Structures are given as C-alpha cells and as structure tokens.
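Engineer: here's my sequence, what's the structure:
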Amino acid sequence: MKIVILDAKTLGSDVDLSGFKQFGTVEVYPTTDSSQLLERVKDADIIVTNKVVIDKNALSVAEKLKLICVAATGYNNIDVRSAVEKKVAVANVAGYSTESVVQTTFGMLFYLLMNLRYYDDYVKSGRYAQNDIFTHIGRPFWEINGKRWGIIGLGTIGRRVAEVAESFGCEVVYYSTSGINRKEKYKRLNLNHLLETSDIVSIHSPLNEKTYNLITLNELKKMKRNAILLNLGRGGIVNEKDLSVALDSGYIAGAGLDVLEKEPVSSNNPLLTVKNKDRLLITPHIAWTSIEARQKLIDEIIENIKAFLEGRERNRVDLRQ
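Structural biologist: Below is the predicted model of the structure:
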C-alpha cells in the first residue's frame, strides 16, 4: 500500500505522522502544486490532502487509487463526480478543531474588546513609566457579562461558543443560515434583529450560496456602534471592502477575522489599509491549529484508513450527488 501526503506543511512539523507507516510506504511532501500533482499521485493507493485539489485529471492518472483522505471537514477540493466514476472513496474529519476554534474566538474578542494591543504598547513604549498614577484608562472597555452574543451558524462550534459565552453571563441568540428549524435552547432571531441587538456577533457557518456576502455594508450599518464582529467561519461571508469602510466610518467598534476570501491574503486587500488598525485583528487561518487539534486530525485520518481497509464505514463522505 502506498500512501501519499500531498501538503504536510499545512499540518505542521510538530505532529507525529509515523502512524501512517503501519499501512505501507509513505511519501510525504510539504506542498504540492498543480505541475507536481500528477507525478506524485500516479502510483498512490491512498492520498492524504488538506487543500490540494484532486480533480478529474488527477483521478484519471491515479489508476491504483482507492481512498482520498481529506485532512479537513470540507471536501470541496475533491472532484466528487469523478471519484464516483472511479469508485474512489472519500473520507473527511469533523469535530477535531472545535475547542481550538472556540478558544480562538474568545482570544480574538478579548484582544479587541480590552484594547490589549494599545495597553501593551503603552507600557512597552515607556509612557507608563512616566505616568503620575498607578493605572491608565486611555481606552475604556466593557464587560461581556449581561451582554447579548449573537451567533451566526449554530453548528457544533457555534453551540460550544454559546456554552462558553453563557458561562461569562452572556445572553445567547442565534441566526440559522440553513433555515432548518431545530429545537434549540437559545432564541432564534432573523438576521437583522440579531445584528441590531447584539453586542458581539460571531460567525461559525460554512460558505455557500446562502452565506456568501451575507454581511455587507448594509448589514454592518445595522449593528451597534460599540459592537464587535468575529468571523471564524469562512472568508466570503463578510464582504471585506465593506468591512473596511465600516471600520473606518465607525459603524462598528471592531472586527476579528481568522478567515479571508482569498488565502493567503491578497496584497491589495482593502483590510490591509484600514486606517483604524486597532479596530481590526486578522489572523492567518489559525483557529483550527492547536497542537491537540492537529494531532487529533492525524489520528482521525489514520482511523479512517483502518476502517476503510477493514471494510467499515467511518467518516465516509456520501458521494451520491
């Protein structure tokens, strides 16, 4: 059995990949571009990919291929129709990064809300040493206890964020991006009502035709002036040009983004030239990347391979579309 890991760099150098060796020969590539793909997959029995696109050409060349393991929950980088035709199974991993994303959500919130960059700079610049009192209230902040937290996308991550927000004393409400009615303990609102009344809005939904450009300048203007917006779902849900306008116009107090429409970020992205830089925190799609989450991801992929070889259904993607 030959296993080819196409973009191991996305998994980090500090995770243990040795578990794959129990299945046979393992070829590990840090990254793989389109010009290298066909040569690398042509003899593979199993492919492990995070973001490398496995298209019809790759599937046609990989004549021995039996299983594609996606090192993620989403599998939009796989040509599903061609996989069906070639009778190649696809397995993904769900739920491995929930705690990591939730932790990042609150880390972003407190960084913005409490103006931590400003206060850190204030001390390290030497200004605090010249202060005439023991404290400095240059950027007042408010407590989240008793405030309304609006969640867009109440899936596994959204529910966990809701639980933690409640532990801080927040009132949690949500907007369903799918429109499916489920019995939830939290109050469901339409999008406008959620935006107009929430002090914190966090996005944890997938990107699809219902959520693309869900938040534009029109929606941002409806938010409270002291509200904070967090997007840990997918880039493209928040219109980035409109967000830059909203931040510089003071329509919202701040925004934290772990995802962008184009990743890595384009050099001409309007968010990079926001005037009020203290109002904006952007991280390079790291919310899922705790050490524990990445090792759990690897362990789950190994279990998916074991299940496939033993003829068991485990995290198998339903390719009938």
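
Engineer: use CA for all of it now, contacts and neighbours both
Structural biologist: Will do.

Engineer: tell me, how many residues neighbour residue 264?
Structural biologist: Neighbour count for residue 264, taken as other CA atoms under 10 Å: 10.

Engineer: can you show me the helices along this structure?
Structural biologist: For the chain, the helices defined by DSSP state H cover 34-41, 56-61, 80-85, 98-113, 116-124, 156-167, 191-197, 217-220, 240-249, 291-309.

Engineer: nearest to residue 268, of these?
Structural biologist: Residue 268 sits nearest to helix 240-249 of all the helices of the chain, at 10.7 Å, using CA to CA.

Engineer: ok, back up a step: turn the helices of the chain into a markdown table, including distance to residue 11 and mean neighbour count.
Structural biologist: What follows is the helices of the chain, written out as a markdown table (distance: least, CA to CA, whole Å; neighbours: other CA atoms under 10 Å):
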| stretch | distance to residue 11 | mean neighbour count |
| --- | --- | --- |
| helix 34-41 | 18 | 15 |
| helix 56-61 | 22 | 17 |
| helix 80-85 | 23 | 17 |
| helix 98-113 | 14 | 19 |
| helix 116-124 | 29 | 13 |
| helix 156-167 | 20 | 18 |
| helix 191-197 | 35 | 19 |
| helix 217-220 | 35 | 18 |
| helix 240-249 | 27 | 20 |
| helix 291-309 | 6 | 19 |
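
Engineer: one more sequence to fold, the one below, so I can look at both together:
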Amino acid sequence: MKIVLLDALTFGETNLSCFDTFGDVEVYQKTSVDETQKRIKDANVVVTNKVVITKEQMQNSSELKLICVAATGVNNVDLQAAKELGIEVKNVAGYSTDSVVQHTFSMLFYLMGHSFYYDKVVKSKEYSNSGLFTDVSHPFFEIKGKTWGIIGLGSIGREVARVATAFGANVIFYSTSGRNSSGEFEQVVLHRLLESSDIITIHAPLNEKTKNLLNYEKLQHLKEKSIVLNLGRGGIIDEDAVAQIVDERELYFGLDVFEKEPLPAQSPLLGVENPQRLYLTPHIAWTSIEAREKLIASVCQNIQESL
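Structural biologist: Prediction:
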C-alpha cells in the first residue's frame, strides 16, 4: 500500500511512525495546487489536512481508495465526486476540544488583562521609572458575574460554557443551526446575545447560515468594552468590519481563524490604529501537542478500520 501525506508540516514534530505499519509512506511537508496531482497519482491512501482534492484529481488517481482528512471539516474534498468514484473519505472529530477551549481562555485573558500594554510598559522601563509599585491605568474586569455569550453550542461550545460557569459567568447561547438546545444554559436570539454579553465566543462551522453572521451592522449592537473571540471559522465575522469598528469604539476582538489563510499581508486587520484591541493568532487553537498526537493516532485508526 502506498500512503501519501500532503501537508505534514501542519503536524509539527508529531510522531508519524504509525503510518509505516501500512506500507510505503511518502511524506511531503507542503503541497501546492500544481503539485497535488503528481503526488497522489499512484497513491492508495492520501492524508490531507487542508490541501484540496478535486474531482479531476481523483479521476486521474486510479489506485486511490481512501482519503483521510486530518481535521474535522472536509470542505477541502469533493465528497460527491469521491462517492461517485467509490473513494472513501474519513475525517477526525473531537481530538482538539481541550486545546481549543484552552486557547479560548488564553485569548480572553490576553485581551481582558491588557497584556499588550502591561508587557510593554514593564519592558520599556516606563514602570521602572514611574515611582509607583503598580499601574492601574488599564483596568480589567472579573469573569465572575459577567454574561458570556456562546455562538455555536456544539461539543467545544459546551465545554467552554462549562469552564466559563466555573469562573462564575452567566452563560447564554445562540444556536446557528437552530438544532442545539440545552437545559443548563439559556438559549437566546442573536441580537439579545450581542446586546447583553460582556464576552462572546464563537465555536460554529462556516456555512450559509454563519457566513458574515457578524457584519458591521451586527457589531454595532455590542456592549462597550465587550470582547469577541472567533475560534470557529474565518468568514463568520466580517474582517473589514472588525478593522473599522476597533478604531471607532472600545471593543476587543481575538481572531484565531481568518477568511483566507494565511492572512494576506494587505489585510485591514494589520493596519488598524488600535492594535491593542486586536489579538490575532495563526489558526493554532487546535494545535496543542496532545491534540496533534490524538489526531495522528485517529487518522491511523481510520486507515486500519478501512483495511
């Protein structure tokens, strides 16, 4: 059996030896659009994280039997074509929940505690020369007693809700699909969530219901000094609107995902006048060491089950 890994660089230093038990393995750190066809042409199994696999490429890969998506989302594979061609497609779910929850709070604490400012004020020696033992110029609030709104109450959203409750927050949620419900947390309509929440976190997929869900008009409903974190998918928040509004009002945004990844160098998010109100990370919420180990183990398990 020939197994081809198309974008192993996304797994970092994670041990990939489990693939060796199935046959010959070809590992590519990155694969461009122009390189994909050549690399999968004779493969029996293809492992991709974000490399796109098209119908034409599958048609020209006569030995291909299984595509393993090393992620939960499978929008990078033409599923209809795979079905027509008898090619099995398997993904991995649930491997990154703890990692994403942890990064959610990491982003929150950075923005809520004004870490951008306080780190700079100490390292610049401004604090050393101040003559005061403390600096209370950038006050932060406590989570306890605040309203925490969650957009998308799936497995990750529920775990965030559980931890937020442990901090003493009052959790409310909006279901983007309309299917999720909870006897533990109050379900509200979107405009109420935006108007009443001190903290908002997004843990929803990108689809026709969530595309630009938070546009400029919707963001106008946010409470002053509120914090919005997107750890779902890029495109749920209008990035142009975020870049505009952080220079108009004291609102804070943490984005781990972007509409186009990597984030274009010309993105308006990189040219705002108030960068301290933005915390941008390069789609890393899922990437804890443990999550990546679970991911690779699950991909190998998917291959084993197919065999």
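
Engineer: quick one: TM-score?
Structural biologist: TM-score of the superposed chains, computed with TM-score structural alignment, normalised by the length of structure 2, equals 0.98; 307 aligned residues with a CA RMSD of 0.9 Å.

Engineer: which among the helices of structure 1 is found nearest to residue 178 of structure 1?
Structural biologist: With CA to CA, the closest approach to residue 178 of structure 1 among these belongs to helix 191-197: 12.2 Å.

Engineer: for that closest one, packing partners?
Structural biologist: Packing partners of helix 191-197 of structure 1 (3 or more CA pairs under 8 Å, 6 or more residues apart in numbering; DSSP states H and E): strand 148-152, strand 171-175, helix 217-220.

Engineer: so for residue 136 of structure 1, which of these sits nearest?
Structural biologist: Across these, closest to residue 136 of structure 1 is strand 148-152 (CA to CA), at 27.7 Å.

Engineer: mean per-residue distance, the closest one to structure 2?
Structural biologist: Compared with structure 2 after fitting, strand 148-152 of structure 1 deviates on average by 0.2 Å (mean CA distance after the TM-score superposition for structure 1).

Engineer: tilt between that strand and strand 171-175?
Structural biologist: Calculated by axes from the mean of the first three to the mean of the last three CA atoms, to 10 degrees, strand 148-152 of structure 1 forms an angle of 30 degrees with strand 171-175.

Engineer: which strands and helices sit next to strand 148-152 of structure 1?
Structural biologist: Strand 148-152 of structure 1 packs on helix 156-167, strand 171-175, helix 191-197, strand 200-203, going by 3+ CA pairs under 8 Å, 6+ apart.

Engineer: in contact with residue 307 of structure 2: list those residues for me.
Structural biologist: Contacts for residue 307 of structure 2 were tallied using CA atoms under 8 Å, 6 or more residues apart in numbering; there are none.

Engineer: centroid-nearest residue for structure 2?
Structural biologist: Among the residues of structure 2, the one closest to the centroid is residue 231, at 4.0 Å (CA atoms, centre = their mean).

Engineer: for the equivalent of that one over in structure 1, give its distance to residue 288 of structure 1.
Structural biologist: Here residue 231 of structure 2 is matched to residue 232 in structure 1, going by TM-score structural alignment. According to CA to CA, to the nearest Å, residue 232 of structure 1 stands 9 Å off from residue 288 of structure 1.

Engineer: do the same with residue 247 of structure 1
Structural biologist: 26 Å.

Engineer: does residue 194 of structure 2 touch residue 222 like I think?
Structural biologist: Yes - taking contacts as CA atoms under 8 Å, residue 194 of structure 2 lies within contact range of residue 222: 5.2 Å.

Engineer: so what sits against both of residue 232 and residue 288 of structure 1?
Structural biologist: With CA under 8 Å, 6+ apart, residue 232 of structure 1 and residue 288 have common neighbours residue 101.

Engineer: any chance of the helices and strands packed on strand 148-152 of structure 1 in CSV, with distance to residue 6 of structure 1 too?
Structural biologist: Shown next, in CSV, are these (distance: least, CA to CA, whole Å):
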stretch, distance to residue 6 of structure 1
helix 156-167, 27
strand 171-175, 37
helix 191-197, 40
strand 200-203, 30
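
Engineer: quick one: which of those is nearest residue 123 of structure 1?
Structural biologist: That would be strand 200-203 among these, by CA to CA, at 27.8 Å.

Engineer: ok now the closest one, how far from the chain's centre?
Structural biologist: 14 Å (CA atoms, centre = their mean, to the nearest Å).

Engineer: with structure 2 superposed, average distance for that strand?
Structural biologist: Per aligned residue, strand 200-203 of structure 1 averages 0.4 Å (mean CA distance after the TM-score superposition for structure 1).

Engineer: which residues does that strand contact?
Structural biologist: 105, 147-153, 158, 195, 227-233.

Engineer: check stretch 2-9 of structure 1 too.
Structural biologist: Stretch 2-9 of structure 1 is contacted from outside by 20, 23-32, 40-41, 43-52, using CA under 8 Å, 6+ apart.

Engineer: over to stretch 61-76 of structure 2?
Structural biologist: With contact meaning CA under 8 Å, 6+ apart, stretch 61-76 of structure 2 is reached by 37, 40-53, 58, 86-94, 295-296, 299, 302-303, 306.

Engineer: got the end-to-end distance for stretch 10-29 of structure 2?
Structural biologist: 8 Å.

Engineer: and stretch 115-132 of structure 2, by the same measure?
Structural biologist: Start-to-end span of stretch 115-132 of structure 2 (CA to CA) is 19 Å.

Engineer: how far off centre is it?
Structural biologist: 32 Å.

Engineer: and stretch 284-295 of structure 2, by the same measure?
Structural biologist: 12 Å.

Engineer: what of stretch 195-207 of structure 1?
Structural biologist: Relative to its parent chain, stretch 195-207 of structure 1 has a centroid offset of 14 Å by CA atoms, centre = their mean.

Engineer: out of the helices and strands packed on strand 148-152 of structure 1, which is closest to residue 292 of structure 1?
Structural biologist: When those are compared (using CA to CA), the closest one is helix 156-167, at 16.1 Å.

Engineer: give the other helices and strands that the closest one contacts.
Structural biologist: Going by 3+ CA pairs under 8 Å, 6+ apart, helix 156-167 of structure 1 lies up against helix 98-113, strand 148-152, strand 171-175.

Engineer: now distance to residue 252 of structure 1 too, for the ones you listed, in a markdown table please.
Structural biologist: What follows is those, written out as a markdown table (distance: least, CA to CA, whole Å):
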| stretch | distance to residue 252 of structure 1 |
| --- | --- |
| helix 98-113 | 12 |
| strand 148-152 | 15 |
| strand 171-175 | 19 |
